[in-house]
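Asks: Starting from these lines, generate the structure:
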Amino acid sequence: MSPIAPLLTAALLAAVVAALLPDATRHRTPGSLAVWPGVAAAALATLGLAGALADRSDVAGATLALLIVALTVVVQVYASRHLRGDPRSRSFFALSSLAALGSTTAIAADDVVLLAVGWTLATLSTIALIATGGSGPQTRVAVQRSAVALFIGDAALWTAVVVATASTGSISLAALGSLDGVAATLVGALVAVAAVARAGSFPLHGWLPATAATTTPVSALLHAGFVNAGALLLLRFSPVPSAVGPWIAGIAGAVTLLIATLAMLTRADVKGRLVHSTAAQMGFLLLACALGAYGLAFVHVVGHALFKASLFLGAGSAVEHALRARALPRSTPSRAGRVVGALLVVGTAAIALIGSDAFAHPTAVLLLFALTTAAVAGARIGASSARVPTRAALLLTLSIAVVGYVAVVFPGAEALVPVSGTTALPWGVAVAVFVIAVASLLLIRSTGPVSDRIFALALAWGRPPLPAPTPSWAPASAGGPLEYRRV
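Replies: Now for the predicted structure:
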């Protein structure tokens, strides 16, 4: 455990206490005093990351700790304005600090028991945070689903801790590599279930879409930090010699990646699209971990957390931006520009691949997803109505980013998170997922019975089944999930 960890814990505990203190002035949002100890915690987490980089020890854990604490502070600063006048504001500040404390405790833990304690503390705090969204039926559905799915994951983790401790006679994470036989298989499977539940992936995916009903600050914390912890759990238990765990995490991630991506296209609401986008990204993260690409997964975690937090915090102005865009004259997309933009990005990526050793990387198959996304982005830039110099500058920036990702980030990511002896899925699984994803996206944009079935599946993803018809003598609000009742 890092020497910074006790100080970080003390700072976050101070933030919880500060949120509960009575305010000396009425001009401040109740509970917002938690921001100042949070800033101190962020400074300590920065020192911890600097020390980890200097010692080349647990860079992933130190990075994730800083990410969680810093994003918590940013969201709390946003909430000090967003929740002004909200009677639940004090609960938000206290619970968000408590959730950060649980997450950082799990990150800094050297033994499986302390890791599980921090993990469960974060779970309980997050469920309580979701409940601060109000007393409406949608919030009640979100709390119920979250409690069921996350408690299943926590129960699986605690069972894995008991099995590992009983089998090795030690609670140390370093002893996990000595597991073998049935104990190793069971621990690997249970940890995979816990990671799948936290990531909101299939078959425990129903809780994450339901959380769109909660407040914007809670959504930002959920999607920027909480759901990403599954990658850390898989990394901590990666020494366990189990082939079952990667298969569970990989298949769950692949199914979620495929269907959540399609579900995102069926949602008309801003937060709904962002929620399904997060689910798809978490599916990719689980798939990357199952393939053994832990370094790449953590680079993905950092980028996703920063990007998704900014999107959720800016969701309130989405309608204003849409109305402003609708008032502008529409122009026909340039087909030639679309082709040129895509070819430019693909060509740049090909040149970068030729000059690098990315193909020698054992998880190079994941470049299929990244480069296809970059090519689509290039096509959209090329087809846009912006002026030619603007499009050229954007395409140049995108091409430079692609070169940097292929030549620097991709091969260098694994050096930051060294993992040895990890059991991983064969690369053919990722190829199959990529082919199915491309085919599904093409089919859903066409017409016909197959497209209709895919659309119906995506539209229903994460929703409860339709209620049975209400008898004529029963009240209109009787029966069925709350999501479908009249209120």
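
Asks: C-alpha from now on. contacts and neighbour counts both.
Replies: Noted.

Asks: Neighbours of the nearest residue to residue 108 once chain neighbours are set aside, how many?
Replies: Closest residue to residue 108 apart from its sequence neighbours, by Cα to Cα, 6 or more residues apart in numbering: residue 1 at 5.8 Å. If you count neighbours by other Cα atoms under 10 Å, residue 1 ends up with 11.

Asks: quick one: residue 1 and residue 106 touch, right?
Replies: No - assessed by Cα atoms under 8 Å, residue 1 is found out of contact with residue 106, at 10.9 Å.

Asks: And stretch 80-96, end to end?
Replies: End-to-end span of stretch 80-96 (Cα to Cα, to the nearest Å): 13 Å.

Asks: got it, and stretch 175-182?
Replies: 16 Å.

Asks: contacting residues around that stretch?
Replies: 164, 167, 168, 237, 239, 240, 241 (Cα atoms under 8 Å, 6 or more residues apart in numbering).

Asks: this one next, for a side-by-side:
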Amino acid sequence: MTSPMPTSLTPAFVLAAPLLLLLVGLIPAAWANARPRTMARLSGTVAWLAFVSAILAAIALPFDTAHAWRFFSIQLPGNIGAFSLSTYVNSVTVIMLLLVSFVGVVVTRYARNYLAGDADQGRFHKWLALTLTAILTLIVSGNLLMFALAWMATSLSLHQLLVFYGNRPAAVFAAHKKFIASRIGDLSLLVAVFLIGFSLHTLEFDEVFHALAAMHGPVPTALNVAAMLIAVSAALKSAQFPFHGWLIQVMEAPTPVSALLHAGIVNAGAFLVIRMSPVMSHSELALGTLAIIGLVTLALASLVMLTQTSIKVSLAWSTTAQMGFMLLECGLGLYSLAMLHLVAHSLYKAHAFLASGSGVDAFRAPAIPYAANEFRIGRLLGALVIGGAMTLAVGTAFGITVTGEPALLAAGTIVAIAVTQLLLQSAGAISGGALLLRGLGLSAVVAVAYFTLHALFELLLKGSVLPVQQAPGTFEYALALAVIGVFLALLVLQQLLKHNPAALGEGLYMHLYNGLYIDVYISRLLDRVWPSPRLQPEAEPTPFAPVNSHGG
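Replies: The predicted model follows:
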């Protein structure tokens, strides 16, 4: 396939995105706060330029293979390779570059109005630009050590946004918990990088990919350990069980930060696994561990989400569940589905958070009346059979078979359950058969759209990820059955919580509302090991503070 533009332009467009935002991030905070309107306009303009650069990079890239460019290199001791300033561009790079730069444009524009009049508005835009710079640098990095350093910079710059309101105890404590989890994840990734360099004697992504694609049979122990450490780092970045509590509690940060976190940064765990697929695909243990962690997380978060009364907290639990689902897909070796999920979730969640303030309007809007508030097992089974048959028919039409592929069997079952949920909503309406037929049509559209997008992303990621190397064995089939069983159980429990919460008992409902208290124990443990920084005394109200003359 011939590139419509000279290939030499690709690295220029790719690097322009983070470099433009870096220029804004380097502006001193005092200057930025003194000129908030100028800083807001400058930040928005640069965010748009970064997005345009990402579009031009996508146009300039020939999608036939990956491309790497090195600009500066320093050989490291121990024959582990070199640290280089380089860029590695393939379809994964371009997709993520377009996604993050677009979300950056939306969040930056929203923050301009959201923080208008705030004394620290300029400082906020400075750290927002630096955070976006770190994420984009992570995406385009062509060297594993450069990648790890950008990974660290992402969480460190985000920390400044999470504690933007430093006088809020809940915000400081949640950011501290995330800080600890991030440092453990950073250390895990850094050790994994050096183990990869020790085994393959290179730290360049393109060379690692080619070396591992040509490797057959058992891999060195160091690479298996590296794969496990990558799984740990991804799970911590994506707020997985049992260290998921910080993601729920960072709602004290400004809403644009929540949107950026949930729509971009927390997805970095899945991006890490996809980018490191050459290493991960050789380790059955690491992928299996990742799948189990993701499955446990999504099961817990999916149920807890339904008991929440706060819109933003419910969205946070939804993100936790979606991250678990995403890492489950990675653990099953379904990298193209995970990438599709990542893109869809980022766009949806950015919109959901930025529109959360008007969420109450949904409760005032006219609603379609539903039938009696009761759980019917017959209706559930009927919808499940129809949804399963519809999914099987559409999947077969797209040439997808599950013979010898337990991961695809599990994925197909999940799609069937999703279609079942749509059919149950239509069947529960009083309006009659017309709405049910509309529900059947919508379900067919959803199934067709899902398999169409799956095929598209499978084509886009071909050659950019390394498929799982081992043939499926007993563990893979057992894991697929476990996934199917968990999703079927979640379908039943979610219907019970929706139609008859009392059926689960008031005690269980309350326990779910509190997240089964898992985060309470984690918080106590972390506070003993690494206590949270305390607020300055003057930031906390005291009973002896005099009342001013205006009654304030």
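
Asks: Which of the contacts of stretch 175-182 of the first structure sits closest to residue 102 of the first structure?
Replies: residue 237 (18.3 Å; Cα to Cα).

Asks: which one in the second structure is aligned with residue 270 of the first structure?
Replies: Residue 270 of the first structure maps onto residue 311 in the second structure, with residues paired by TM-score structural alignment.

Asks: quick one: the nearest residue to that match once chain neighbours are set aside from residue 55 of the second structure, how far?
Replies: Spatial nearest neighbour of residue 311 of the second structure, excluding adjacent residues (Cα to Cα, 6+ apart): residue 356 at 6.7 Å. Separation of residue 356 of the second structure from residue 55 of the second structure (Cα to Cα): 29 Å.

Asks: Looking at the two now, which is surrounded by more residues?
Replies: residue 55 (19 against 15).

Asks: and the more buried one, what is it in contact with?
Replies: Counted by Cα under 8 Å, 6+ apart, residue 55 of the second structure has contacts residue 98.

Asks: so how many other residues sit close to residue 505 of the second structure?
Replies: Residues near residue 505 of the second structure, counting by other Cα under 10 Å: 10.

Asks: so how far is residue 360 of the second structure from it?
Replies: 28 Å.

Asks: Likewise for residue 341 of the second structure?
Replies: Distance from residue 341 of the second structure to residue 360 of the second structure, by Cα to Cα: 27 Å.

Asks: And these two? Which one has more around it.
Replies: residue 341 (19 against 10).

Asks: Can you find the partner of the more buried one in the first structure?
Replies: Per TM-score structural alignment, residue 341 of the second structure is aligned with residue 300.

Asks: what does residue 50 of the first structure align to in the second structure?
Replies: Match for residue 50 of the first structure (TM-score structural alignment): residue 59.

Asks: and the counterpart of residue 103 of the second structure in the first structure, how many neighbours does it have?
Replies: In the first structure, the residue paired with residue 103 of the second structure according to TM-score structural alignment is residue 71. Residues lying near residue 71 of the first structure (other Cα under 10 Å) number 21.

Asks: ok, residue 71 of the first structure - contacts?
Replies: Residue 71 of the first structure touches 221, 224, 225, 309, counting by Cα under 8 Å, 6+ apart.

Asks: Confirm that it sits in a helix.
Replies: Yes - applying DSSP: H, G, I helix; E, B strand; the rest coil, one finds residue 71 of the first structure inside a helix.

Asks: Please name the residues that touch the closest residue to residue 418 of the first structure other than its chain neighbours.
Replies: Leaving aside its sequence neighbours, residue 418 of the first structure sits nearest to residue 295 (Cα to Cα, 6+ apart; 7.5 Å). By Cα under 8 Å, 6+ apart, residue 295 of the first structure lies in contact with 60, 413, 414, 415, 416, 417, 418.

Asks: Quickly find the element holding the first one.
Replies: Under DSSP states H and E, the secondary-structure element containing residue 60 of the first structure is helix 59-82.
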